[in-house]
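K.L.:
A predicted structure for the sequence below; I have some questions about it.
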Amino acid sequence: MRTLLIIALLGLTQQLFGKTNPDSLLLKIDKRNQTLIGEKPDKNKTLREELDKVFQSKGLVLSDSLWQQIRTVIRTDSEGDSSLSLQIGNSKVKIGVIKSGAQYDSPQKTFKMTYPNDERVFRVKKDSLGKSIVIRSDGKEEVRVGWNGIHVKDGKEEVHVDWNGVQVKEANGEETKVIWGRDSTKTQSKDKKMNLYERKGFNVYIGLNGLTGDMPENVIAIYPSPFLNTDKELKPLGSRFVSLDFTSAATIARGKKSAFKLGYGFAFDWYNFMFDHNRVVTKTASATNFQPILDAQQNEIQLNKNKLTASYISLPIVPHVVFSKQSAIKMIGLGGYVSYRLDSWTKTIEEKTDNLTRNGSNFNLNQVRYGVKAEVALKHVGELFFNYDLTPLFEKNYGPQLTAFSFGFKL
């Protein structure tokens, strides 16, 4: 197989030198007879004299040091072929020392070589696309050399060398691949080639919020009451959920038409609870309750806007199954999330005066929350999501035990 590679490289060099560099010189020397192959032999001249003649025809000089290098290559005790490449001025010289016993014909364009005790016949030519040089035998052995690499076939064994690395296929079917650098053949992910839906990248989730749970029973007869059953009521369209999500996915299992993946990443979430009453979330020394804003006459001030906002950083983990982008259901996911509170505040706007008040506090909100998340991507609808907190909005014994949820679309 090494012989095939050397012959292929010599053939490629001949093609490239002949077309791209007119000052190149390619010579072949018969190792046993020490004569130039392809030149009319002159028994009265030595090998050096023949080389001198060829060098002079190209305007080059065969120096003593170069002649000694050539003699060293010729005398090398090797059963295979050898070569010597060098630069003389602006000219490139390639000298191949061929194993004894080989005969050649038509050396200018193609060459045919046979060995006395070997029935193999090799011919060098271009393939149908003109992209490589092909050295063929009887079908059991083949060498292709071109810009896409070198491919050598010897019976059931195959070796391919290209810009990405080396691939070796053994006779028993085992394959070995060694990659150096980035594999340029992987220009697309398998999901794109299979046209599967991909849940990754930067996403924006937008939807509505809600609260579930019961308000504490009022056992203290004071005015204003710290809690009312109506305190958890929200304005549906004003209570919005927004999430900026950065996610990726790892493939766990893959089929022909689907794949099971694990989605992961991080997100920034904002809960906006717009209350449908005039009682504002207030933190006292002992707890969090709802209180109205009173004027000088101790009358409740009517509010045009009354909301509680909390922001979190979240770590969502969503195992999901993806299907073809052309399927009616492109993705189904069910997982969870863990969040850490970053900030929280209340904002009110008075109805008559438009006075705006903003108060920042932790309001005894749970610093850490966690919950479940479900997602589904539909062909003609888009991607829908539903989040449900498993932890109460407020800390236990410091506020009403209300649970938040959100739902909506992924843009």
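P.N.:
Arrived safely, thanks for sending.

K.L.:
can we go C-alpha only for contacts and neighbour counts from here?
P.N.:
Noted.

K.L.:
can you tell me which helix in this structure is longest?
P.N.:
Counting by DSSP state H, the longest helix found in the chain is helix 2-20.

K.L.:
list the buried ones in it?
P.N.:
4-12, 14-15, 17-18 (16 or more other C-alpha atoms under 10 Å).

K.L.:
now do the SS call for the residue nearest to K283 when sequence neighbours are not counted.
P.N.:
Distances taken as C-alpha to C-alpha, 6 or more residues apart in numbering put F363 closest to K283, at 5.3 Å, once the chain neighbours are dropped. The three-state label given to F363 by DSSP: H, G, I helix; E, B strand; the rest coil is coil.

K.L.:
what about versus this one:
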Amino acid sequence: MRNLTIYLALILLLFASKMIAQETTFEARAKAIAIKIETITKNEKEALKKEVEEVNVQLDKGKITTEQADNSKQQLAKVRATNIENKVAALQEELRSLVQEKVDGKLEESYKPNQIFVFSKSTGENKEKHQKYRDSLANVSEKRTTSQFVFATGLNNLVTDGKATNSDFRYLGSHFYEWGTTFNTRILEKNNLLHLKYGLSLMYNNLRPTDNRIFVKTGDQTVLQTSTIDLKDSRFRNVYLVAPLHLEFDFSKTKMKDDKQIFKSHKSVRLGFGGYAGLRIKSKQFQKFEDDDQNFILKAKGDFNVNNFIYGVSAYLGFQETSLYLKYDLNPMFENNVVKQNNVSVGVRFDFN
């Protein structure tokens, strides 16, 4: 399962490598973070490859059994996957801060492909060439299938008995993150309205219980109980690898150039609806408390009776690369709980061409 996570990260970063490194816009900085993730995953993967080769050498020499070799490989993969997770977590916080800067209006507008900056004095002939070049860039037709780097964040909670009111979880403290890559295919050859959007994403759903409570697993039930410790913070996280699929209505205008239609995407209002399905990678609970003026964080990892599979419906509505985003899990979060609770998320989503 962890190898799938590494594989997904590599896919994302192949796309991110196309970024313009010197740009200081929101899109470029987000892609710069993706390049950092690429470096992390590449280094950890190479290190794991060497360690596995060493285990194979010991196996060939008869120093260890096949069972011991398999166990060693699993432990090595677990360590490297944990390294990736811990290092990427810091980059997720960097992305969160970047989104906040975007919301606060502290960032420059996006780079436009028809903006040409000339730093030397141009003759009339050169100006004409520059103008023709700008016009040619402005009229380039996008391929029928394009790719995007997707990042989404917002609020997360549970719907209990069909209601999200009077929740057992903090509304502002519970949040979600999602990042991945998508492919966007124009369905009709001569019409730009309908697109099929599909890809892979990592989804992080966080819940912060109220009233000093934590999740406790009792047999096949997982319930909230008051902690015996005075907690400064309690957080429960599920991480999923999902495959989203959306039918997208893109209202970007189609232009005519020399009697030829020029198609563009992500240039106007967009509406998408569809769903997602995937696998749970892990579940983890964090408890933060203070004792003798020292801060402590307890981390508990396990299945917590959380469903290993996830599927749901989602929709988004926005302009250009920015959209409002809504997701709802159709299956309950806990597999056997008497009370069924389904995860719901609402936030903002960015699709960077």
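P.N.:
Right, received. Where do you want to start? Remember, it's a predicted structure, so these values are computed and weren't measured experimentally.

K.L.:
need the TM-score from the superposition.
P.N.:
The TM-score (TM-score structural alignment, normalised by the length of structure 2) is 0.51; 200 aligned residues with a C-alpha RMSD of 3.2 Å.

K.L.:
make a markdown table from the buried residues of helix 2-20 of structure 1 and add distance to E350 of structure 1 to it.
P.N.:
Supplementary listing: those in a markdown table, determined by distance: C-alpha to C-alpha, whole Å:
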| residue | distance to E350 of structure 1 |
| --- | --- |
| L4 | 90 |
| L5 | 87 |
| I6 | 89 |
| I7 | 91 |
| A8 | 87 |
| L9 | 86 |
| L10 | 89 |
| G11 | 89 |
| L12 | 85 |
| Q14 | 89 |
| Q15 | 87 |
| F17 | 87 |
| G18 | 89 |
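
K.L.:
returning to that earlier point: how about the residue nearest to K283 of structure 1, what's its match in structure 2?
P.N.:
Taking TM-score structural alignment, F363 of structure 1 has F304 as its aligned residue in structure 2.

K.L.:
let me see the contact set for that match.
P.N.:
216-217, 222, 283, 334 (C-alpha atoms under 8 Å, 6 or more residues apart in numbering).

K.L.:
also K235 of structure 1?
P.N.:
By C-alpha under 8 Å, 6+ apart, the residues touching K235 of structure 1 are 274-276.

K.L.:
and for F323 of structure 1?
P.N.:
Shown in contact with F323 of structure 1 (C-alpha under 8 Å, 6+ apart): 196-197, 257-259, 329-331.

K.L.:
structure 2: which residue goes with that one?
P.N.:
That one, F323 of structure 1, aligns with F251 by TM-score structural alignment.

K.L.:
helix, strand or coil for E49 of structure 1?
P.N.:
When classified by three-state DSSP, E49 of structure 1 comes out as helix.

K.L.:
and the residue nearest to N337 of structure 2 when sequence neighbours are not counted, how far from N331 of structure 2?
P.N.:
In space, and not counting its chain neighbours, N337 of structure 2 is closest to Q221: 5.2 Å by C-alpha to C-alpha, 6+ apart. Noted for Q221 of structure 2: a distance of 16 Å to N331 of structure 2, by C-alpha to C-alpha, to the nearest Å.

K.L.:
now do P209 of structure 2
P.N.:
For P209 of structure 2, the distance to N331 of structure 2 (C-alpha to C-alpha) stands at 21 Å.

K.L.:
with T210 of structure 2 instead?
P.N.:
Where N331 of structure 2 is concerned, T210 of structure 2 sits at a distance of 24 Å (C-alpha to C-alpha).

K.L.:
picking that back up, report the two of the buried residues of helix 2-20 of structure 1 separated the most.
P.N.:
For the buried residues of helix 2-20 of structure 1, the maximum inter-member distance is 21.1 Å, found between L4 and G18 (C-alpha to C-alpha).
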